[in-house]
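Student: With the input below, show me the fold.
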Amino acid sequence: MSIVAREEELATTEGQRRPLAETATAARGPLRLARHSLVLAKRNLIGVLRTPEALIDVTLQPMIFLAMFTYIFGGAIAHGSRHDYLEYLLPGVLAQTIAFGGAQIGVNLNGDIEKGVFDRFRSLPIARAAPLVGAVLADVVRYALLCTVTLGFGYVLGFRAATNAPEVLAACVIAIAFALCLSWLSVLVGMLARTPGAVQGIVLLVMFPLTFGTSTFVPVDTLPGWLRSFTDVNPLTHLIGTLRGLMLGGPVQSHLLWTLAWMAGLLVVLVPLALRAYRRRA
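Tutor: Below is the predicted model of the structure:
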């Protein structure tokens, strides 16, 4: 075989191998990201176990909100029936505390950057986005704990779901999924703010109108017109409507569709922005 023919054969073989290699690399990309993200999620959970006071926002806070609003406002708002108000309140408090709980992830990420932890991550052979995705995945445990505590303490106070166990479980799953989507806002702020304290202040500043400008505490039709216009498009209003429908019965489809649409929108907008800010900061 001539040298020219041999070179042509090698070129053809190499040309056949390259697409296969590229395909294999592309296939390994998502698996690699998932594997590295799970490892870093475990790292974050170990940190939480060593500092259990970091779980106050998903344990004591929902209990305080439920007891405080039920016994302070329940008699006035529900015309003396605190039990009826507790039934109305609990899904709203679950959504509210889930929104507030998302602030912690941005604070932790910003603190890791300040301590130089992300400099170490850059030197490791891991997927670039793994630290962010791992931090978000670790929050699944925090949100699951929040749902358990809220429902458990609500049952102690007298809350009883009017639907069956699968529907209540579905409500918790939707609440956790929504929280994971919304937590990317905290991730984005964590990448942009200068200090952990600033992250917490900015996120809470955004969350207060979102959580209180809803149907959490009072029916929407009792609000003034200008506030109702905001409440009607508030994503937490639709999440609360979904949770109430699944826990207490009633229409669910419209609120559920709006909730899923908001979840998709949050991911489409916030994830690319957070990753871009992460590349610039870390």
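Student: going forward, measure contacts and count neighbours with C-alpha atoms only.
Tutor: OK.
Student: which of the residues in the helix or strand hosting residue 174 are buried?
Tutor: Using DSSP states H and E, residue 174 maps to helix 165-192. Going by neighbour count (16 or more other Cα atoms under 10 Å), the buried part of helix 165-192 is 167-168, 171-192.
Student: where's the residue most central in space within the chain relative to residue 36, distance?
Tutor: The centre of the chain sits closest to residue 180, judged by Cα atoms, centre = their mean, with a distance of 2.0 Å. In this view, residue 180 and residue 36 are 18 Å apart by Cα to Cα, to the nearest Å.
Student: Equivalent analysis for residue 236, please.
Tutor: 32 Å.
Student: and these two? which has more neighbours close in?
Tutor: residue 236 (27 against 20; other Cα atoms under 10 Å).
Student: just checking, that one touches residue 214?
Tutor: Yes: with contact defined as Cα atoms under 8 Å, residue 236 counts as touching residue 214 (6.7 Å).
Student: my read: residue 130 touches residue 31, true?
Tutor: No: with contact defined as Cα under 8 Å, residue 130 does not count as touching residue 31 (11.1 Å).
Student: And these two? Which one has more around it.
Tutor: Counting neighbours by other Cα under 10 Å for residue 130 and for residue 31 shows that residue 130 has the greater number, 21 against 12.
Student: Now name the helix or strand holding the closest residue to the more buried one other than its chain neighbours.
Tutor: Nearest non-adjacent residue to residue 130, counting by Cα to Cα, 6 or more residues apart in numbering: residue 37, 4.5 Å away. Using DSSP H and E, the element containing residue 37 is helix 3-50.
Student: And that helix, what does it pack against?
Tutor: helix 130-157 (3 or more Cα pairs under 8 Å, 6 or more residues apart in numbering; DSSP states H and E).
Student: Check which helices and strands the helix it packs on is in contact with.
Tutor: helix 3-50, helix 56-77, helix 82-101, helix 103-115, helix 165-192.
Student: tell me which strands and helices the fourth one is in contact with?
Tutor: Which is helix 103-115. Using 3+ Cα pairs under 8 Å, 6+ apart, helix 103-115 is in contact with helix 130-157, helix 165-192, helix 196-212.
Student: cool, the second one as well?
Tutor: Helix 56-77 makes packing contacts with helix 82-101, helix 130-157 when contacts are defined by 3+ Cα pairs under 8 Å, 6+ apart.
Student: next up, for comparison:
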Amino acid sequence: MSAVTDTAPAPRAPQPRGGLSQSVTDSLVIAKRNLIRMARIPEMVIFGLIQPVMFVVLFSYVFGGSMSIGGSLDPERYREFLMAGIFAQTVTFATAGAGAGIADDMHKGLVDRFRSLPMARGAVLTGRTLADLVQTALTVVVLAVVGLLVGWRVHEGILKALGAFALLLFLGYAFSWIGALIGLSVRTPEAATSGGLIWLFPVTFVSNAFVDPTMMASWIRPIAEWNPFSATVQACRELFGNPGVVQSDAWPMQHPVLASLLWSALIIVVFRTLAVRKYRSASI
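Tutor: Now for the predicted structure:
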């Protein structure tokens, strides 16, 4: 007499649900989770607000009297010139925080727990970047108030100003995908923070954010004018009606709004694809 043994099939890993609507739902769930976490740790938001406010005050009152804008050394004119650059710098510097947050989730094993659930693979990263976008928008609002206090003004109406802020947030969201890729590529949050900042300094300073590119060396001026960061700054100055709009033959400087949209869209397409691919391979 022989015994027959039934072998139970091995459990299958949960399969991610498909469909655009499901991906959107999963992304919003992750975004909500990250926003709740930010609310429970308010110092994350507070420290994120302090740095850009310090930049506004320091650049306005330390360098304002020594910077020539359109041949004038007027400090008030420089403050209006400055704010578009500070806005753009603030939304792009949020990249470092996005990378550090994703690296921290990876380090703690949270991403592996998300991976065990039947959810869209890109939702974890999309939700994280959306939550960072909300925090960035809050920072921009506070920064605008500080700018008004130091003398910055909008001269082209509220609709164009809202368009400028939309371009800024679009740029910030695009750069957050670069931060996501960096966060997935390093082992610790500290390394993600360093890696997220080291490349941002040349991007923001080799631009039209703080000085007129016509004052730069001839070999570096084209780099500044074709910098995606510069296109957004130029567009914001036009839409705000602020001084310092660069007169240049470079296409991005002649069509800054369109150039800003195209650059940001291209960055999102490229780096979201790379980040999602890295997420899948890093989580296996």
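Student: Of all the helices and strands packed on helix 130-157 of the first structure, which one is nearest residue 136 of the first structure?
Tutor: helix 165-192 (6.5 Å; Cα to Cα).
Student: how much does that closest one stray from the second structure?
Tutor: Its matched residues in the second structure lie on average 0.8 Å from helix 165-192 of the first structure after superposition (mean Cα distance after the TM-score superposition for the first structure).
Student: Relative to the second structure, which residues correspond to that helix?
Tutor: Aligned by TM-score structural alignment, helix 165-192 of the first structure falls on residues 158-185 of the second structure.
Student: And stretch 222-239 of the first structure, by the same measure?
Tutor: Under TM-score structural alignment, the match for stretch 222-239 of the first structure is residues 215-232.
Student: now stretch 119-128 of the first structure
Tutor: Against the second structure, stretch 119-128 of the first structure falls on residues 112-121 (TM-score structural alignment).
Student: Now do that stretch: distance from first to last residue.
Tutor: 11 Å.
Student: how many other residues sit next to residue 61 of the first structure?
Tutor: 18.
Student: What's the match for it in the second structure?
Tutor: Checking TM-score structural alignment: residue 61 of the first structure goes with residue 51.
Student: same question, residue 91 of the first structure
Tutor: Checking TM-score structural alignment: residue 91 of the first structure goes with residue 84.
Student: just checking, its match touches residue 209?
Tutor: Yes: Residue 84 of the second structure is in contact with residue 209 according to Cα under 8 Å; the separation is 7.1 Å.
Student: Compare these two (neighbour count), which wins?
Tutor: Using other Cα under 10 Å, the more surrounded residue of residue 84 of the second structure and residue 209 is residue 84, with 31 against 27.
Student: Run through the residues that contact the more buried one.
Tutor: 209, 233-234, 236-237 (Cα atoms under 8 Å, 6 or more residues apart in numbering).
Student: give the contact list for residue 18 of the second structure.
Tutor: residue 120 are the contacts of residue 18 of the second structure under Cα under 8 Å, 6+ apart.
Student: hmm, try it at 10 Å
Tutor: By Cα atoms under 10 Å, 6 or more residues apart in numbering, the contact set of residue 18 of the second structure is 118-121.
Student: Now the buried members of those.
Tutor: 119-121.
Student: Could you save the residues you listed as a markdown table and add columns showing secondary structure and distance to residue 133 of the second structure?
Tutor: Compiled in a markdown table, these are given as follows (DSSP: H, G, I helix; E, B strand; the rest coil; distance: Cα to Cα, whole Å):
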| residue | secondary structure | distance to residue 133 of the second structure |
| --- | --- | --- |
| 119 | coil | 22 |
| 120 | coil | 20 |
| 121 | coil | 20 |
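Student: In the second structure, what sits opposite residue 139 of the first structure in the alignment?
Tutor: With TM-score structural alignment as the criterion, residue 139 of the first structure matches residue 132.
Student: ok, the closest residue in space to that match that isn't next to it in sequence to residue 167 of the second structure distance?
Tutor: In space, and not counting its chain neighbours, residue 132 of the second structure is closest to residue 98: 6.5 Å by Cα to Cα, 6+ apart. According to Cα to Cα, residue 98 of the second structure and residue 167 of the second structure sit 19 Å apart.
Student: Likewise for residue 233 of the second structure?
Tutor: 9 Å.
Student: Overlap in contacts, these two.
Tutor: Common neighbours of residue 233 of the second structure and residue 167 (Cα under 10 Å, 6+ apart) are 88, 257, 260.
Student: Go through those and name the one nearest residue 223 of the second structure.
Tutor: residue 260 (15.3 Å).
Student: about what we covered before: from the helices and strands packed on helix 130-157 of the first structure, which stretch is densest packed?
Tutor: Scoring these by mean neighbour count under mean count of other Cα atoms under 10 Å gives helix 82-101 as the most buried, with a mean of 24.
Student: average distance between that one and the second structure?
Tutor: Counting by mean Cα distance after the TM-score superposition for the first structure, helix 82-101 of the first structure comes out at 0.6 Å.
Student: tell me the angle of that helix relative to helix 196-212?
Tutor: Angle, helix 82-101 of the first structure to helix 196-212, by axes from the mean of the first three to the mean of the last three Cα atoms, to 10 degrees: 140 degrees.
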